[in-house]
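1. Give me coordinates for this.
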Amino acid sequence: MKLARTLGLASVLALSAGLAHADSTVRFWYHFDNADNPMDALITAFEEANPGITVEAENVPWNSYYDQLYTAIIGGNAPDAAMVKAFAQPRLVEMGALAPIDDWLASWDATAGLQDNLIDLVKGPDGNQYYLPVQYVVLYLYYRPDMFAELGLEVPTTCEEFREAAKALTRDTDGDGQTDVYGFGFRGSKGGHDHWASFVLGAEGVSLTEGLTSEAGVAGTQFVADLFQKDEVFPPSAPNDGFQEIIGAFKAGKTAMTIHHIGSANGMVEALGDNVSAAPVPECGGGRWTAFGDESTAVLSSAEDPVAAWKWISFLSSAGNNAKFNEATGQLPVVKADSESWTLHPQRFVQATVDSLPFAQMLPNSSETADFVNTIWPTAMQRVLTGDITAEEMNAEIAKLYGG
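-> Have a look, this model is predicted:
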């Protein structure tokens, strides 16, 4: 029944492409923490360019956003369009709540101007396109170019180069016999799975759902363990370090490399000036893997005027408008031209993000992933780093969670 409904809706949308009603109202839900946001100005510009379409935008608090959205859908009072994240897509598709946008994308003259790989990253679980990217971040390697230059090191592009650089950068700089700079700030507590994944999931045939217990999968986790236990290139606090610790240590000059996204860039520059730069994470096991942070918009299947709703969300992902939208969020525009002229962050961090997009990935959209992120990974990683379990045992535990 849902498939028939989806196919029927797709046909209707294809026939009505470009034919918005003469007088339409698009109810749009979004979530911005910044109360001083550009939504009113964007709405004014859109309505001037699209006479007869009125946009009513509601800024819904993030901590209740999806509860309210699901409730509104079930109650028959859903908005016509909304901001959405990838983790919600499987449930929204199962509910029959989203309108496919494939035909609109195919005929939209701005599709080619979007950053490469974004459309594929947010493709629906059934192969249809429901999401239109509106902003994003990608994790990359932060490093200290001054320290690299001092030691005559090149920025690492492989795991082997990374290990050698991290060992060289781990040193006693004040001559008191104690290490005071470590090669890499590893996030060993909750949230650090993206660090681990960059060293493990790039290997051929290895993902959270397959290959983790293979020789290549175990070798990736062992590589991380060895960096801490044998090479001692992580601070001793690494098993318990979270976001604040890794960022604080890097800003303070206690680590020479770490991994995060552009959201930390301006704070890094404020602390370090030109002595901080960025590059894609190294290739490990024959490939690269880095985390993608998403935000998209979608047209709801219950929209009274789906064409008008599409016109609105595509307006938000168009050149110029998308830059204004992202000025309120601190994330990056999805339009190539807007990225090239972006000034909210230094361009070297924008470039590192764009360069990382071709191999950016998201974790599986499944209930198991919440357990992986919140409990299984942080507990197992801490136990590996402290020697309580082996790399093989850790990977087997994760594989079991995902049914392997």
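
2. From now on I want contacts and neighbour counts done on CA atoms only, so please keep to that.
-> Noted.

3. host element of Trp227?
-> Rather than Trp, residue 227 is Leu. helix 215-229 (DSSP states H and E).

4. Oh, that last question was meant for Ser314, not what I typed.
-> helix 306-316.

5. contacts for that helix?
-> 13, 16-21, 24-26, 42, 46, 53, 55, 80-81, 104, 132, 134, 297-300, 303, 321-322, 325 (Cα atoms under 8 Å, 6 or more residues apart in numbering).

6. Just the buried ones from those, in PyMOL syntax?
-> The PyMOL command for the buried members of the contacts of helix 306-316 (criterion: 16 or more other Cα atoms under 10 Å) is given here:
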select buried, resi 13+17+20+24+25+26+42+46+53+55+80+81+104+132+134+297+298+299+300+303+321+322+325
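
7. what's the spacing between Gly258 and Ala166?
-> I think there's a mix-up here, since residue 258 is Thr and not Gly. 10 Å (Cα to Cα, to the nearest Å).

8. Residues that sit against both of these two, list them.
-> Common neighbours of Thr258 and Ala166 (Cα under 8 Å, 6+ apart) are Phe184.

9. Identify the residue nearest the geometric centre of the protein.
-> Gly293 (1.3 Å; Cα atoms, centre = their mean).

10. isn't there a strand covering it?
-> Yes: counting by DSSP: H, G, I helix; E, B strand; the rest coil, Gly293 is part of a strand.

11. any idea what sits nearest it, other than its immediate chain neighbours?
-> Nearest residue to Gly293, sequence neighbours excluded (Cα to Cα, 6 or more residues apart in numbering): Val137, at 4.9 Å.

12. what secondary structure does the one you found sit in?
-> Classified using three-state DSSP, Val137 is strand.

13. Here is the second sequence; please produce its structure so I can put it next to the first one:
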Amino acid sequence: MRKSKKLISVFIALLLSLTWLAACSKGSDETASSSSGGKQPVQLQFWDMVWGPPEYIKTAKKLVDQFNKENPGIHVKYQSTPWNNWYQTFSTAIASGSAPDISTGAGYQAFQFAQMGAILPIDDVIQKDTVDVNDFYPGSIDSMKYDGHYYALPWADDIRVIYYRKDLFEKAGITTLPSTWDELRTAAKKLSGNGNYGIVMPNDTGGSHYVMSLMINNGGGLFTKDGKPDLTNPRNLEAVNFLLDMQKDGSLNPAGAGMQGADAQKSFAQGKAAILIDGPGLKESLPELKDKIGILTPLTGPHGDQGTINWINNIMIYKQTKYPDEAKKFLAWWSKNEKRLWTEGHVGQLPIRKSFQADPYIQNNEDVKFIIDKYLPIAKTTAFHNASLFPELNTVEGQGFLQTMTQQISMGKDSKDIIDKANNAFKNIMSQQQ
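-> This is a model prediction of the structure:
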């Protein structure tokens, strides 16, 4: 009996100990909960595409850490997302209910997924002046409007400019830089011969940028003002004929028909080609040639037009988010504070905010300032002459008919045949998309 009483006493003592520990634990939890405002921080997933060198990702992570410190009620988790199979990555996540709360993306991504009902409109962010819309480059905010709603904020501009090799121009005795199509053709002739070419154009997406930039440079474009296909516009045909004329002159490398963008850059770097159309980050990717690479002023086309092609990359919120208000808060904060992506992360595109463009870091970069001052004001999107962007543009650029055009130009095919075949494919794409 004594033994039983002793066991009972031990059991009661053990129960009291466990109760005391539970009370302490609960008190600790309550203290932690109290210190965080009574609830855990809202968790947001941010998928950011790879927009620059490794230091870009490091800088982006630092920015997210800064936001998290300044906003203890929200915790943003950063994920760097590669470009390989990006569409499948996002579409699969959306279909499975695991889309991020917010992401950056290519020029038409917000509209493509908005058409699928997956992107959250941000009209209230813009209408309530949550962001300073007047700080954005003219037209960039309005380009984010689709079907009566704003679906994204612009953050960077990818643009095509004409680069040339200063040393090769000097060697060829070209002292006056070309500023018109005729002058460029004449210069390209002087720069060609002995296995070298005035210009090289790859047959991939980068090559299609040559064709589209020259079409826009001539007052042409793929679309009418009401968004109808307009590839057979006479101005477009003139642009194709201009490239074909250089091909006939022996100034356009015919091997470009089998080249990718990296091959064309390599040819330019090796001095096998003197002229290249590329993005604003080209010189950063060829640091050993920085002093030998120059940028031509925008060409004036045969009818007095100037222009080039650009893409306005954006940042968007997904409808699947459980925390739309917090996601909008992060969206506005990121847009306002992302200048470090240029000053520290060396992103290879132009900032879309005027205040960022005015920063000494940008203004002291002679080439970037030149592109902002000379090229950005005349740049048009793939949708030109249509004022706004739309989902079908992603298919138009990715389907392949534009790339086939560049290949056929490098091979010296007939211009009318090139345009007619491309136009059939173009109209077919648009009819299927609508």
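
14. Could you give the residue range in structure 2 aligned to the helix holding Ser314 of structure 1?
-> Aligned by TM-score structural alignment, helix 306-316 of structure 1 corresponds to residues 324-334 of structure 2.

15. Let me see the contact set for Val60 of structure 1.
-> Val60 of structure 1 makes contacts with 29-32, as judged by Cα under 8 Å, 6+ apart.

16. try 10 Å
-> 29-33, 66, 68-69 (Cα atoms under 10 Å, 6 or more residues apart in numbering).

17. Tell me the one of those residues nearest Gly185 of structure 1?
-> Asp33 (28.6 Å; Cα to Cα).

18. Just the helices from the stretch 251-400 of structure 2, written as ranges.
-> Listed in chain order, the helices of the stretch 251-400 of structure 2 (DSSP state H, counting those that start in this stretch) span 261-269, 282-285, 324-337, 340-343, 354-357, 360-363, 366-370, 392-398.

19. Relative to Asn203 of structure 2, which of those is closest?
-> Nearest of the helices of the stretch 251-400 of structure 2 (Cα to Cα): helix 261-269, 7.9 Å.

20. list the buried ones in the closest one?
-> 261, 264-265, 267-269.

21. and if you look at stretch 92-111 of structure 2?
-> 94, 99-111.

22. Please apply the same query to stretch 330-345 of structure 2.
-> By neighbour count with 16+ other Cα under 10 Å, stretch 330-345 of structure 2 contains the buried residues 330-336, 338-343, 345.

23. how about JSON lines for the residues you listed, with distance to Leu299 of structure 2 added?
-> As requested, the buried residues of stretch 330-345 of structure 2 are arranged in JSON lines below (distance: Cα to Cα, whole Å):
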{"residue": "Phe330", "distance to Leu299 of structure 2": "41"}
{"residue": "Leu331", "distance to Leu299 of structure 2": "37"}
{"residue": "Ala332", "distance to Leu299 of structure 2": "37"}
{"residue": "Trp333", "distance to Leu299 of structure 2": "38"}
{"residue": "Trp334", "distance to Leu299 of structure 2": "36"}
{"residue": "Ser335", "distance to Leu299 of structure 2": "33"}
{"residue": "Lys336", "distance to Leu299 of structure 2": "34"}
{"residue": "Glu338", "distance to Leu299 of structure 2": "32"}
{"residue": "Lys339", "distance to Leu299 of structure 2": "31"}
{"residue": "Arg340", "distance to Leu299 of structure 2": "33"}
{"residue": "Leu341", "distance to Leu299 of structure 2": "31"}
{"residue": "Trp342", "distance to Leu299 of structure 2": "28"}
{"residue": "Thr343", "distance to Leu299 of structure 2": "30"}
{"residue": "Gly345", "distance to Leu299 of structure 2": "31"}
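
24. longest helix of structure 2?
-> Secondary structure of structure 2 per DSSP state H: the longest helix is helix 2-35.

25. in structure 1, what residues pair with the next helix or strand after that helix?
-> For helix 2-35 of structure 2, the succeeding helix or strand toward the C-terminus, using DSSP H and E, is strand 42-49. Strand 42-49 of structure 2 corresponds to residues 24-31 in structure 1, going by TM-score structural alignment.

26. what comes into contact with the matching stretch?
-> So stretch 24-31 of structure 1 is contacted by 39, 51-63, 65, 69, 78-84, 297-300, 303-313, 329 (Cα under 10 Å, 6+ apart).

27. quick one: which of those residues sit in strands?
-> Among these, DSSP state E puts 53-59, 81-84, 297-299 in strands.

28. Check those and tell me the two furthest apart.
-> For these, and using Cα to Cα, no pair is farther apart than Ile53 and Val84, which are 22.1 Å apart.

29. Next, count neighbours for Ala14 of structure 1.
-> Close neighbours of Ala14 of structure 1, defined as other Cα atoms under 10 Å, add up to 16.

30. Alignment lookup: it to structure 2.
-> Going residue by residue (TM-score structural alignment), Ala14 of structure 1 aligns to a gap.

31. my guess is Gly107 of structure 2 contacts Asn314, does it?
-> Yes: at 6.4 Å, Gly107 of structure 2 counts as touching Asn314 under the criterion of Cα atoms under 10 Å.

32. Pull up the overlap in contacts between those two.
-> In contact with both Gly107 of structure 2 and Asn314: 144, 154, 156-157, using Cα under 10 Å, 6+ apart.

33. any idea how far Ala156 of structure 2 is from Gln363 of structure 2?
-> Gln363 of structure 2 is 16 Å from Ala156 of structure 2, by Cα to Cα.

34. These two - which one has more neighbours?
-> Legend: neighbour count by other Cα under 10 Å for Gln363 of structure 2 and Ala156, higher for Ala156 (22 against 15).

35. now for Val334 of structure 1: what does it line up with in structure 2?
-> So, by TM-score structural alignment, Val334 of structure 1 is matched to Ile352.

36. residue contacts, the closest residue to its match other than its chain neighbours?
-> Excluding the flanking residues, the one nearest Ile352 of structure 2 by Cα to Cα, 6+ apart is Ala156, at 5.0 Å. Contact partners of Ala156 of structure 2, counting by Cα under 10 Å, 6+ apart, are 51, 106-107, 140, 311-315, 347-353.

37. any idea how far the equivalent of Asn314 of structure 2 over in structure 1 is from Lys2 of structure 1?
-> Using TM-score structural alignment, the partner of Asn314 of structure 2 in structure 1 is Ser296. As judged by Cα to Cα, Ser296 of structure 1 and Lys2 of structure 1 stand 23 Å apart.
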